[in-house]
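> Provided below are the primary sequence and the corresponding predicted coordinates.
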Amino acid sequence: MFTRKADNDPSAPPMTKKPRGLSPASSSSSSSSSSAAAAAAGGPSADELSATVMSHLSGAMGGIIVFAGSQLGLFDALAACGPATAANLATAVDLDPRYVLEWLNGAVAAGYAQYNVSKATEKELAAGVGGGSGTYFMNEAQIAAMANVSSPRYCRPFFDLVVGNIFLYNDVVAKGFKAGGGMPFSAYNLHSTIAQVNANTFANDLIPWMEAIPGLVDRLHTPGTRFLDIGCGEGQATLVLAKAFPDAIFVGLDADHASIINAREHAFQASLTNASFVEASLRDYPSILSEPTSRFGYDIVWAYDTLHDIGDLEPTLRAIRAVCRSPDTMFIWSEPSGSSNPNDNRHPRGVMRAGISLLHCLPVAIGQDGAGTGTVIGSPPVFATYAKRAGFLGVEELDVPDKTNYFFKVLLPPTLDELRDGVGGE
């Protein structure tokens, strides 16, 4: 069964469907209609394809420019000391001024920095000597995106994540494409980068998401409520919630050793005593619970953007059934939005997810002896199918204020016996 909130709540207003996985530029009606027309006519024209090629090539090079600026501290230094000449910025970060000048010019071309042209600079430019006396700076929007880690628009870690995955391309080809195998998550050494990607999202959006899910906040305010964060990474979501809801008990679960070590350190530094972290795979976790699930199970299970990375979905979902304390447990499942039909994913976010899936999500899932769904599991009815195969009743799509992910409440069987029936099956 797949339902939307408005389908089973007569008092609820009709749900306005949000554009799934579209950037602002690609969500316009003209863009959508032109894409649909191109698909119907057999694909893009030669000119349209040329424009797409140039867009992808420039985007790839822009990503390299951002990655270099991130790794070398250039964005942070420019935000702190700009306007600055290339020589001044090079001194601030102890790098070669000629290479810094080249990077700055690339950052301007990509739209991530600004350039002031003085009279002296005009003469240098006319003489073809590079305009080294001109000054570079970042405006407010550029600082927010590239240097202000607390801004809701901070997005620099995404570039670190994308380029970091490219470094393992040869391994993915050898172990994946040619041998049909997978890659361990630890091989990527991206746990801290992923933590940076998630930290800003959770700091700004997680509590509003919780508030949009009926009954969830009330339950989190109930003393003793047990909350399981599956695939917690370095614990960004777990810790935000533990601080906001001190009466609840939060457990973060992840199989990656380095992530759990860092999560425990973050909890210690934040002096949070209601958050703990367990290093274990989800499918092994029910068997290591030391007491009956009815006592030590969970009232809320949260799986955000993670189950597509954990091998086969059906046994994974059965493991989640095993840790649900009762039929009243709230199991919230969120995954990147998209479609099972690749024609529907022809937009910038769809391209980005396809690349991440190819280089990271699919190899990691297959590396855990799974078939691998890829980053985009599919459209909402696909989630309902997986849930029912694992013994749940279906899913209800939630109206959460987020344009990039689906959010579902997974519907549990109505009795404890039915909830427990067959949870160990494959």
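All right, it came through fine.
> could you use CA atoms for every contact and neighbour count after this?
OK.
> chain center to whichever strand or helix holds Tyr115: distance?
Under the criterion of DSSP states H and E, Tyr115 resides in strand 114-116. Chain-centre distance of strand 114-116: 33 Å, with C-alpha atoms, centre = their mean, to the nearest Å.
> elements contacting that strand?
strand 135-137 (3 or more C-alpha pairs under 8 Å, 6 or more residues apart in numbering; DSSP states H and E).
> report the buried residues of the helix or strand that the strand it packs on is followed by.
Following strand 135-137 in sequence order, the next helix or strand is helix 140-146 (DSSP H and E). Buried residues in helix 140-146, counted by 16 or more other C-alpha atoms under 10 Å: Gln142, Ile143, Ala144, Ala145, Met146.
> quick one: helix 140-146 to chain centroid distance?
Helix 140-146 has its C-alpha centroid displaced from the chain centroid by 20 Å (C-alpha atoms, centre = their mean).
> with stretch 29-36 instead?
Chain-centre distance of stretch 29-36: 26 Å, with C-alpha atoms, centre = their mean.
> for that stretch, buried residues please.
Applying 16+ other C-alpha under 10 Å to stretch 29-36 flags Ser32, Ser35, Ala36 as buried.
> dump those residues into a markdown table; add distance to Pro336 and secondary structure as well.
A markdown table is the format used below for those (distance: C-alpha to C-alpha, whole Å; DSSP: H, G, I helix; E, B strand; the rest coil):
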| residue | distance to Pro336 | secondary structure |
| --- | --- | --- |
| Ser32 | 20 | helix |
| Ser35 | 21 | helix |
| Ala36 | 22 | helix |
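> specify which member of those is nearest to Ala51.
Ser35 (13.6 Å; C-alpha to C-alpha).
> how many other residues sit next to the closest residue in space to that closest one that isn't next to it in sequence?
Distance criterion C-alpha to C-alpha, 6 or more residues apart in numbering; nearest residue to Ser35, sequence neighbours excluded, is Arg346 at 7.7 Å. Using other C-alpha atoms under 10 Å, Arg346 has 17 neighbouring residues.
> quick check: the gap between Arg346 and Tyr304.
24 Å (C-alpha to C-alpha, to the nearest Å).
> quick one: end-to-end length of stretch 103-121, please.
Using C-alpha to C-alpha, the end-to-end distance of stretch 103-121 comes to 18 Å.
> ok, stretch 302-316 next?
The first and last residues of stretch 302-316 sit 13 Å apart, counting by C-alpha to C-alpha.
> comparison target below:
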Amino acid sequence: METAEVNPSTSTSPALNQARMEKFLERVVSDFGAAFSTTLSFIGDKLGLYKAMAFEGPMNSETLAKKTGTTERYVREWLINQAAGGYIDYDPETGKYSLPDEHAIALTDTESPFYVAGGFQVVSSLQKAEERITTIFQTGEGMLWGEHHHDLFEGTERFFRPSYTGNLVHDWLPALDGVVEKLQKGAMVADIGCGHGASTMIMAKAFPNAVFTGYDNHGPSIEKAKAHASGEKIPNVKFQTASAQDFPDHSFDLICYFDCLHDMGDPVGALKHAYQCLDNDGTIMVIEPMAGKQAEENFNPVGRVYSGASVLCCSPNAMASGGYVLGTVASDSALEEVARKAGFTRFRRATDAPFNRVFEIRK
């Protein structure tokens, strides 16, 4: 049976496929709900609403409000929103809501590799930059990482740390030729663009004989990293404010870039400096978001997230700091081109995960 076409009200418009129109509008309404829900989920994260529901059994809005010191009238419709999005369950017979255990782990367990709540904070922070991003679309200017709302810095660490916790020591480092053995004996490691230092400290804890230094050009993030390291009493790690082009030359055995090379306005210059600071038998490890070889291979939920982040954050930072824009969905070949321009002769994808690619680069 063919779908009927309808003529729009204006004579100059083409005939419309009614089914296609309805399907598109359904998608748009779903996106409206997702946008509102992301903000409400961040609020739920900040106020401890998820934690109060985790592993506690069914409860109503009055109970949840009392447990969290919040106002029941707001909690009432927050629960409706969350149930409509499938985050929490609702029992119409009792009028109570519950948080499934699997959802509770993903939303509240900061030590789980499935933890995702930091993503709400990232999205919320980037939405605050909309006016500025709209302007730079027209002017061609950029926006530095440090110019974003402070929630971006904390949210990024919270979002990426679970993946590093679950994969870095057990999967990613072993995929690099001979690196684990060097770390066990006592290697020198630089973590470039380390942010709050999550990746640096995960490695330092796992390899106490090695010496780790995290570098970042964002001073406030380095201060946070220092505070975290001090609080956890990790003796073989330190942090220093420095850019990817001027961190000290110490003949490192391993230099790491965790989800940051694509943010840099001069990635070739960054890797050229790394080449000079790397031992002749040393290794560059580059962690990048998952992306396809062709644009159409990114037409999926992961590609949608990463391309959105690229437009709102990563590409503007690259535009502001040099103008060589890899972008968050840079292909393997685009990254290899940068490495070879910097003088490296060996480049391979060592392994990958659902959200990341791991590259090994050597002289």
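Now that the structure is in, tell me what you want to look at. Everything quoted here is computed from the prediction, not taken from an experiment.
> helices along the stretch 151-300 of the second structure, start to end?
Taking DSSP state H, counting those that start in this stretch, the helices of the stretch 151-300 of the second structure run over residues 151-167, 179-185, 198-206, 219-232, 267-277.
> the shortest one vs the first structure - mean distance after superposition?
If you overlay the two and look at helix 179-185 of the second structure, the average distance to its match in the first structure is 0.8 Å (mean C-alpha distance after the TM-score superposition for the first structure).
> what span of the first structure lines up against that helix?
Counting by TM-score structural alignment, helix 179-185 of the second structure falls onto residues 216-222 of the first structure.
> closest one to Thr404 of the first structure out of the buried residues of stretch 29-36 of the first structure, please.
Distances from Thr404 of the first structure to those, taken by C-alpha to C-alpha, are shortest for Ser32, at 17.1 Å.
> how about the closest one, what's its match in the second structure?
When the second structure is aligned by TM-score structural alignment, Ser32 of the first structure is left unaligned.
> next one: Ser32 of the first structure relative to Asn343 of the first structure, how far apart?
Distance of Ser32 of the first structure to Asn343 of the first structure, computed by C-alpha to C-alpha: 12 Å.
> next: Pro286 of the first structure.
Distance of Pro286 of the first structure to Asn343 of the first structure, given as C-alpha to C-alpha: 39 Å.
> show me which of those two is the more surrounded one.
Legend: neighbour count by other C-alpha under 10 Å for Pro286 of the first structure and Asn343, higher for Pro286 (22 against 12).
> who touches Gly193 of the second structure in this structure?
Gly193 of the second structure sits next to Gly214, Tyr215, Asp216, Asn217, Ser243, Ala244, Tyr257, Phe258, Cys260 when contact means C-alpha atoms under 8 Å, 6 or more residues apart in numbering.
> kindly recompute the last result at 6 Å.
Tyr215, Asp216 (C-alpha atoms under 6 Å, 6 or more residues apart in numbering).
> also Ser357 of the first structure?
Ser357 of the first structure sits next to Gly374, Thr375 when contact means C-alpha under 6 Å, 6+ apart.
> quick one: map it onto the second structure.
In the second structure, Ser357 of the first structure lines up with Ser310, judged by TM-score structural alignment.
> so that match belongs to a helix, correct?
Yes. Ser310 of the second structure sits within a helix when classified using DSSP: H, G, I helix; E, B strand; the rest coil.
> for it, give its distance to Asn317 of the second structure.
Taking C-alpha to C-alpha as the measure, Ser310 of the second structure falls 9 Å from Asn317 of the second structure.
> ditto for Gly193 of the second structure
Separation of Gly193 of the second structure from Asn317 of the second structure (C-alpha to C-alpha): 13 Å.
> show me what Leu99 of the second structure aligns to in the first structure.
Checking with TM-score structural alignment, Leu99 of the second structure has Met138 as its match.
> I figured that match hits Tyr112, correct?
No. If you go by C-alpha atoms under 6 Å, Met138 of the first structure and Tyr112 don't touch, sitting 7.1 Å apart.
> ok, back up a step: which residues are contacting the match of helix 179-185 of the second structure?
Contacts of stretch 216-222 of the first structure (C-alpha under 6 Å, 6+ apart): Glu211, Ala248.
> list the buried residues of it.
Buried-residue list, stretch 216-222 of the first structure, by 16+ other C-alpha under 10 Å: Arg219, Leu220.
> please apply the same query to stretch 261-281 of the second structure.
For stretch 261-281 of the second structure, by 16+ other C-alpha under 10 Å, it's 261-275, 277-279.
> stretch 137-147 of the second structure now?
Using 16+ other C-alpha under 10 Å as the test for burial, stretch 137-147 of the second structure gives Gly142, Met143, Leu144, Trp145.
> verify the stated contact: the first one with Cys314.
Right, Gly142 of the second structure. No. In this structure Gly142 of the second structure lies outside contact range of Cys314 using C-alpha under 6 Å: 9.7 Å.
> what do we get in the first structure for Phe42 of the second structure?
Correspondence of Phe42 of the second structure to the first structure, assessed by TM-score structural alignment: Phe67.
> how big is the offset of the helix or strand that contains that match relative to the second structure?
Here Phe67 of the first structure sits within helix 46-71, counting by DSSP H and E. Taken over the aligned residues, the distance from helix 46-71 of the first structure to the second structure averages 3.3 Å (mean C-alpha distance after the TM-score superposition for the first structure).
> check which element follows that helix along the chain.
Helix 46-71 of the first structure is succeeded, C-terminally, by helix 74-81 (DSSP H and E).
> which residue in the second structure lines up with Val100 of the first structure?
By TM-score structural alignment, Val100 of the first structure lines up with Val75.
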